[in-house]
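Q: Here is my input; please provide its structure:
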Amino acid sequence: MASTSADLFDDLVRCETRLYNAADQRLRAAHGLAASQFEFLRYLRGHAEARVADVATNFAAGFGAISKGMDRLERAGWIAREQHPRDRRSSVLVLTAAGSSVLEQAEETFGALLAELVEPAADAADLAATARVLARLRSALEEARVGTPAG
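A: Below you'll find the predicted structure:
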């Protein structure tokens, strides 16, 4: 039986859910860090001058939910809000030294989890091909603004 886009969707969603839940459990136990917080910290490290709206766009999530998530990261001492260098009405989100430290430690845990759960299921060529297909699909969906929250 030929694989269909519906089969791909089903497998993709189930794999994502299981991997995300496993990452969440492992990161919480080892670092007191939720998987979503880990993702946010990784994004902020790679995106200088990111604002809440930028994070919301990247994660296809609502502005309010992301703002609350950033509040929690700020209370934990992992990020700080600073005045935008070119727009006095806006603030940027920056990693603190504590945020960088917990992120560095969490990345080791996350890498070990992926090595344990993902790498045995596919060789390097399969993983590279899958990553290319998903990157193209993500890019097309983002460009067409598919799945963008209304609020």
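
Q: Every contact and neighbour count from this point should use C-alpha atoms.
A: Noted.

Q: how close does residue 36 get to residue 55?
A: Separation of residue 36 from residue 55 (C-alpha to C-alpha, to the nearest Å): 12 Å.

Q: no wait, residue 69
A: Remark: distance between residue 69 and residue 55 (C-alpha to C-alpha) = 10 Å.

Q: Looking at the two, which has the bigger crowd around it?
A: Between residue 69 and residue 55, residue 55 has the larger neighbour count (other C-alpha atoms under 10 Å), namely 21 against 16.

Q: One more sequence to fold, the one below, so I can look at both together:
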Amino acid sequence: MTDLTSLFSNLVRLETRLYNALDARLKAEHDLPLGQFEFLRFIAASGTTRVQDLAHEFAITVGATSKGVDRLEAAGRCRRTANPEDRRSSLVEATPAGLEILAAATPTVEAELVARIGTVLPEQSVEDLATLLSTISAGLGGSRRPT
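A: As a prediction, this is how the structure comes out:
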């Protein structure tokens, strides 16, 4: 049987290395931190979303999410408006500038992931890994976004 503690350690270190590499490249080439890229990606896919939905998706606190949205808004990459259905929340949508930088940064992220994952694993293994990680995430209460 596989040592699950070692598996966990490997997953954490892999995630940290990938995150740091992607973050550094996005900052260098687009002046866009990876966290903002991820938020923009979710916001753009949703059209309009609540801060609470972002927090749930990324498994972080509403306070941390709100601060992240504040940074995106200050950079002109999203706008927050009052939620007409719930005065306690606001709706977030990407601005044209946010969509523009997302479009410019997406190929950079994809190229970096191909270089770091796609050249190491065969395509079928990548698909299998994506399925397994999605299944584990769902079992932990995370989302099951299609890959």
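
Q: any idea which element the residue nearest the centre of structure 2 lies in?
A: Geometric centre of structure 2, nearest residue: residue 38, 3.0 Å, by C-alpha atoms, centre = their mean. Following DSSP states H and E, one finds residue 38 of structure 2 within helix 34-46.

Q: Now the element after that helix, going C-ward?
A: Taking DSSP H and E, what comes next after helix 34-46 of structure 2 is strand 49-50.

Q: give me the stretch of structure 1 that that next one matches.
A: Strand 49-50 of structure 2 corresponds to residues 50-51 in structure 1, going by TM-score structural alignment.

Q: Okay, buried residues for the helix or strand encompassing residue 129 of structure 2 please.
A: Using DSSP H and E, residue 129 of structure 2 falls within helix 123-139. By neighbour count with 16 or more other C-alpha atoms under 10 Å, helix 123-139 of structure 2 contains the buried residues residue 134.

Q: That one vs structure 1, average offset?
A: Using mean C-alpha distance after the TM-score superposition for structure 1, helix 123-139 of structure 2 ends up 0.6 Å from its aligned counterpart in structure 1, as a mean over the superposed pairs.

Q: Map the residue nearest to the centre of structure 2 across to structure 1 for me.
A: So, by TM-score structural alignment, residue 38 of structure 2 is matched to residue 39.

Q: What separation is there between residue 102 of structure 2 and residue 37 of structure 2?
A: For residue 102 of structure 2 relative to residue 37 of structure 2 (C-alpha to C-alpha), the value is 7 Å.

Q: which residues do the two both contact?
A: Residues touching both residue 102 of structure 2 and residue 37 (C-alpha atoms under 8 Å, 6 or more residues apart in numbering): none.

Q: related to what we said a few turns ago, quick check: the gap between the match of residue 38 of structure 2 and residue 45 of structure 1.
A: In terms of C-alpha to C-alpha, residue 39 of structure 1 sits 10 Å off from residue 45 of structure 1.
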